[in-house]
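S.K.: Need the 3D shape of this:
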Amino acid sequence: MGAGARLNHSCPMTSYPRRALLLGLSATAVAATLTGFAPPAPAAPAGAPAPLAWRPCARPGGPAGQECADLAVPVDYRHPDGPQLTVAVSRLRSDRPAARRGTLLLIPGGPGGSGVQRLAQKGEALRKATGGAYDLVGLDPRGVGGSTTAGCGLAPADRYLVSLRSWPSPDGAITDNVARARRVADACHRHGGAVLRSISTASEVRDIDRFRQALGERKLSAWGVSYGTYVGAVYAQKYPQHTGRWVLDSSGDPDPARVERGWLANMSAAADDRFPDFAAWAADPARDKDGLRLAARPEDVRPLFLALAAKLDRAPKESTTASVPLTGNMLRQALQNALYSDAFFAPLARLVQQAQDPAARPELPADLAGPLPDTDATAIMATLCNDVRWPASVPAHRRAVAADRARHPLTAGMPANITPCSFWKDAPDPRPTRITGDGPSNILMLQNLRDPSTPYFGALKMRQALGDRARLVTLDHGGHGAYLANGTACGDRTVTTFLTTGRRPAHDVRCADPAAAPQAAGTGLRENSPGR
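M.R.: Next up, the predicted model:
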């Protein structure tokens, strides 16, 4: 997410950015950056955002007509007239103005996902699905992409995905993880500055509402994925009067005492839920024609994988990337990435075969072969650590890792391990938002049963918290991020109907058959007036 993805989350894409799979400036540089990126706009009314100056920004392979602009927002909303930073925003206007009914916001996963990039990737498919019913918009959260960024000044070795994820040593020790966590937290405190301290879910939600005002919209509709579902839920809690038709796709447990650290912990069981899909695929005789069949039976794939990871723990194998061998933890991380979509199963099977072949040099996935940019790693860590307080006890983490490794060998204790947030020196949000059922009944949740990042049992916690505000559509499917990606025709149809007509299931439903209609006792579709 988001921790699920960007820690995850993100959101499903053709090729996942490394920043989406997780879960600094000096004071002088901050002032210079803020002044340079967001000059004052005296023509705007007091407290209102300046008008947006749109410019073409279509990307190769993306939809024609995409536009971008810069939105000035306060670094600290407690001081709205103080220093400003820039949030990059984007839109794709409806190609059928007569059919337009409003504006739909795409909320990316992460933390660390780009809404501008997501609009480029999903905009055309979404515009086609909804028949041009919306202007589609997105933003890069502060710290991400075209928005004002911060940097912790992390060494490259601390910016690999397999380092940002706290994988224990082969013997289960966490000594190296503790040292890295302290080092990263110290660097972010020294170099991150005011921008880093401002990066949080709460700030993103305020920035979204400022974007709404700049667009001149009374209400926004939204499609949030992974970590974006939490952002969407918090927005709906804070600004219920400004929500139209609200889709939360692949949700995590919104427990305000845990949020991101809870999402990370849940990934152990989530991987176990999803792995049988890969095992069935990898043992299917159909794989023979591509030379990717790993075992004769599905039940043989798991022990094969665990044995191979253990072998690489003992003797990492030289890869095609200089000075970056394939280790056991790197193979485990490759598995976590691949479980997001069936489309990633073949590259994982190929990596497993290369690791088994004494004559082969494994070709590492791009997500694992090199370090993330410092600004991307910083944006991920800042959101995770600024949203909620994380426990700091090293002995408690050591015990938790040992227990989690025993229960969930596929993730080897990583989801229970210590992170830089345990040593974060800037105070997190003291009051994370509690999601409740207060507000209009205009939310549709979509969830795969076998999600490797935001597991179904966590999504049920979101459903419970939202009460009668929401309806849940459950898909008998695996993967992360369901609508127009890793879901089913039934799920896609249900979401599209809601977005285009306002009708949603009267009760929670389950799409058991990819070609079937939603099924539930007494279920029907009804007009959803609050979301119109």
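
S.K.: C-alpha only now, for contacts and for neighbours.
M.R.: OK.

S.K.: Look up how far G228 lies from the closest residue to S251 other than its chain neighbours.
M.R.: Leaving out its chain neighbours, the residue that sits closest to S251 by C-alpha to C-alpha, 6 or more residues apart in numbering is A459, at 4.9 Å. Taking C-alpha to C-alpha, to the nearest Å as the measure, A459 falls 13 Å from G228.

S.K.: Of those two, which one has the most company?
M.R.: Between A459 and G228, G228 has the larger neighbour count (other C-alpha atoms under 10 Å), namely 33 against 26.

S.K.: My understanding was that E67 contacts W54; is that so?
M.R.: Yes. With the criterion set as C-alpha atoms under 8 Å, E67 and W54 qualify as a contacting pair; they are 6.0 Å apart.

S.K.: More neighbours: the two, which one.
M.R.: Neighbours were counted for E67 and for W54 using other C-alpha under 10 Å; E67 has more, 19 against 14.

S.K.: Can you name the secondary structure element that comes next after the helix ranked longest in the chain?
M.R.: Here the longest helix in the chain is taken by residue count, with DSSP state H as the criterion, and it is helix 260-283. Sequence-wise, the next helix or strand beyond helix 260-283 is helix 301-314, with elements assigned using DSSP states H and E.

S.K.: now the angle from that next one to helix 260-283?
M.R.: Taking axes from the mean of the first three to the mean of the last three C-alpha atoms, to 10 degrees, one finds that helix 301-314 is oriented at 110 degrees with respect to helix 260-283.

S.K.: helices and strands around the next helix or strand after helix 301-314, which ones?
M.R.: In the C-terminal direction, the helix or strand that comes right after helix 301-314 (DSSP H and E) is helix 328-338. On a contact count with 3 or more C-alpha pairs under 8 Å, 6 or more residues apart in numbering; DSSP states H and E, helix 328-338 meets helix 161-164, helix 301-314, helix 345-356.

S.K.: So which of those has the densest surroundings on average?
M.R.: Per-residue neighbour counts averaged over each of the helices and strands packed on helix 328-338 give the maximum for helix 161-164, namely a mean of 22 (mean count of other C-alpha atoms under 10 Å).

S.K.: Which SSE is immediately downstream of that helix?
M.R.: Elements were assigned by DSSP H and E; along the chain past helix 161-164, the next helix or strand is helix 175-191.

S.K.: for comparison, sequence B:
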Amino acid sequence: MTAQRAVVLLLVLALALGSAGTVALVLLDGDTATSDPRDAPTTTPAPGATVPPSPDLARFYGQRLTWEPCRGVGLCATLEVPLDYRHPRGETVGLALLKVPAADPGRRLGSLVVNPGGPGAPGTDYAASAAAVFRQPVRDAYDIVGFDPRGTGDSDPVDCLGDDDLDAYVAQDPDPDTAAEASTYAGWVDRIGRGCADRSGALAAHVSTVEAARDMDVLRAALGESSMAYFGASYGTKLGATYADLFPDRAGRLVLDGAVDLSLGSRELSRQQAQGFETALRAYVQDCVDEGDCFLGDTVDAGVARIRALLDDVDAEPLPTDSDRDLEVGNAFYGIVLPLYSRDFWGALNDALRAALDGDGTELLWFSDLYVSRGSSGYTDNSAEAIYAINCLDDPWAIPAAEVPDQLADFEQASPTFGSVFAWGLTTCGGMRVEPAEPPREVRAAGADPIVVVGTTRDPATPYQWAVALADQLESGVLVSRDGDGHTGYNSGNNCVDEAVEGYLLAGVVPDDGLSC
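M.R.: Below is the predicted model of the structure:
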């Protein structure tokens, strides 16, 4: 794959860059909507739609959105929300919105709010790519509405590091194997935490998932909807489930795809995610072996060992690229991990690995840059910083570097290739300097309408068992399982999953709990 290929990448970096938690990646083609956004229907608020949870929030719930054509695909607006819901008369945050109007106004059902995950991925980009994310029946019936959650994208983004420092942070060895590398790693843990507090001020303490979920209800009211229809992927499942727990009477047709187990702490989430990526890596190598004459080796074990050896070689001596930047070991790690999110990119990973084994790191560096939203002249969004800030507010638990060796055996058993990287990631939130304004909740969503939870059996980023667990945790959870590879299940070539999701979103038909596709 080359940089010229028309690809939209919406990705949020977790793994070693953020606290252990969730990753979201959606790889899309470059299609865009063709309807004229100025033909969008107006929405008249339904009775009671703008009733706030408390009188002090009335001005936010009653606001009218001013939509303007943007990006050639939709309408953009800004939603105002309080920085601190405990003090709604204080500072405010502006949330960037993008709406792609329903393609068939005569069949329009309302607004479908969407989130691609992360945390940190811009929801406006996700909505702008609706033509690739959602199938035509959904696009016909819904205005697809994306928002950049507070602290992300164009919604008053948090800032933790300058671009040069962020480059160095990403490139460092995520699995330090010398005292000097361990010292450097620990220094970055402290530096990013201090940077978020110093560079972002009060905002750094107000980008939690609970606060973002409260923002969603303000958005629902501003859209004039009496209930929330929502599609969330990866971390977006955590956000959607939290919304349903906070506002069960407002939660309508919710679909949570690539689910996160909200009962797990950071350590166990990280260990299970390491195992998920190991499973995906081995499935990728197995595919190469099955094709015959695999360049990585004749067996899965041999192929995985060669990839591990490549990472060790790059750690010892970075590879040149066609730019003025070398491929360092951190870049190589992320460059390998990214294509594991989708089978569609396994061929591109073949090309990148062949080139790297021949001494050229260009393609792996390109994948790494996509992973952290780095363009040719700098970062295109703050997702690599936002994921740190949000995850560490949601769960600030961390261990000191001195305790990492005690974790290695367990993590390497779960993932011989990546386990040590995830073990070191347990230190990440140790540098956090701010306290969350509102702690996370035990999520049950009691009283909410049915919530459809989708899990994929060989999902690398959100292991299948997380979907099983979340469906069980939600009192109205309904599990739909996809047997397959890659991250998330809807619109991934499985008609059974697609029909189950669309049957619920479009007609309110609840799938059978435990449906296997």
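
S.K.: Report the TM-score for the pair.
M.R.: Once superposed, chain against chain, the TM-score is 0.83 (TM-score structural alignment, normalised by the length of structure 2); 468 aligned residues with a C-alpha RMSD of 2.8 Å.

S.K.: mind listing what the aligned partner of D148 of structure 2 in structure 1 touches?
M.R.: For D148 of structure 2, the aligned position in structure 1 is occupied by D140, per TM-score structural alignment. Each residue near D140 of structure 1 by C-alpha atoms under 8 Å, 6 or more residues apart in numbering is listed here: V87, A88, V89, G113, S114, G115, V116, G146, S147.

S.K.: how about a cut-off of 6 Å?
M.R.: Contact criterion C-alpha atoms under 6 Å, 6 or more residues apart in numbering gives A88, S114, G115, V116, S147 as the residues in contact with D140 of structure 1.

S.K.: R471 of structure 1: which of these is nearest?
M.R.: Relative to R471 of structure 1, the closest of the contacts of D140 of structure 1 is G115; by C-alpha to C-alpha it sits at 25.1 Å.

S.K.: burial of the residue mapped onto the closest one from structure 2, as a residue count?
M.R.: Taking TM-score structural alignment as the alignment basis, one finds that G115 of structure 1 is matched in structure 2 by G123. Each residue near G123 of structure 2 was counted by other C-alpha under 10 Å, and the total is 28.

S.K.: Between the helices and strands packed on helix 328-338 of structure 1, which one is closest to A286 of structure 1.
M.R.: Evaluated with C-alpha to C-alpha, those place helix 345-356 nearest to A286 of structure 1, the distance being 12.0 Å.

S.K.: Now the closest one on structure 2. Mean distance?
M.R.: Helix 345-356 of structure 1, aligned to structure 2 and superposed, deviates on average by 1.6 Å (mean C-alpha distance after the TM-score superposition for structure 1).

S.K.: Excluding chain neighbours, what is closest to the corresponding residue of structure 1 for A204 of structure 2?
M.R.: In structure 1, the residue paired with A204 of structure 2 is L196, using TM-score structural alignment. Closest residue in space to L196 of structure 1, ignoring its immediate chain neighbours: A150 at 5.6 Å, by C-alpha to C-alpha, 6+ apart.

S.K.: How many residues are close by that neighbour?
M.R.: With neighbours defined by other C-alpha under 10 Å, the count for A150 of structure 1 comes to 32.

S.K.: That one maps to what in structure 2?
M.R.: Under the alignment (TM-score structural alignment), A150 of structure 1 pairs with V158 in structure 2.

S.K.: Validate this expectation: T86 of structure 1 resides in a helix.
M.R.: No. Secondary structure assignment (DSSP: H, G, I helix; E, B strand; the rest coil) places T86 of structure 1 in strand, not in a helix.

S.K.: Structure 2: strands as residue ranges?
M.R.: With DSSP state E as the definition, structure 2 shows strands at residue ranges 7-12, 24-29, 68-70, 74-82, 92-100, 110-115, 142-147, 228-233, 251-257, 374-375, 378-379, 451-458, 477-485, 515-516.

S.K.: of all the ones you listed, which lies closest to A386 of structure 2?
M.R.: strand 7-12 (8.7 Å).

S.K.: Which positions within that closest one qualify as buried?
M.R.: By neighbour count on 16 or more other C-alpha atoms under 10 Å, the buried set for strand 7-12 of structure 2 is V8, L9, L10, L11, V12.

S.K.: tell me, how many neighbours does P405 of structure 2 end up with?
M.R.: P405 of structure 2, neighbours per other C-alpha under 10 Å, totals 11.

S.K.: what separates it from R354 of structure 2, distance-wise?
M.R.: 33 Å.

S.K.: Check Q407 of structure 2 too.
M.R.: Where R354 of structure 2 is concerned, Q407 of structure 2 sits at a distance of 33 Å (C-alpha to C-alpha).

S.K.: ok, for the equivalent of A398 of structure 2 over in structure 1, nearest residue in space, not its chain neighbours?
M.R.: By TM-score structural alignment, A398 of structure 2 lines up with P391 in structure 1. If the residues on either side of it in the chain are set aside, P391 of structure 1 comes closest to S422, at 5.6 Å by C-alpha to C-alpha, 6+ apart.

S.K.: For the one you found, list the residues it contacts.
M.R.: Here S422 of structure 1 is in contact with W390, P391, A392 (C-alpha under 6 Å, 6+ apart).

S.K.: Neighbour-wise, give me the winner out of these.
M.R.: Most neighbours among the contacts of S422 of structure 1, by other C-alpha under 10 Å: W390, with 22 neighbours.

S.K.: Not counting sequence-adjacent ones, nearest residue to that one?
M.R.: In space, not counting the residues next to it along the chain, W390 of structure 1 is nearest to S422; the distance is 5.1 Å by C-alpha to C-alpha, 6+ apart.
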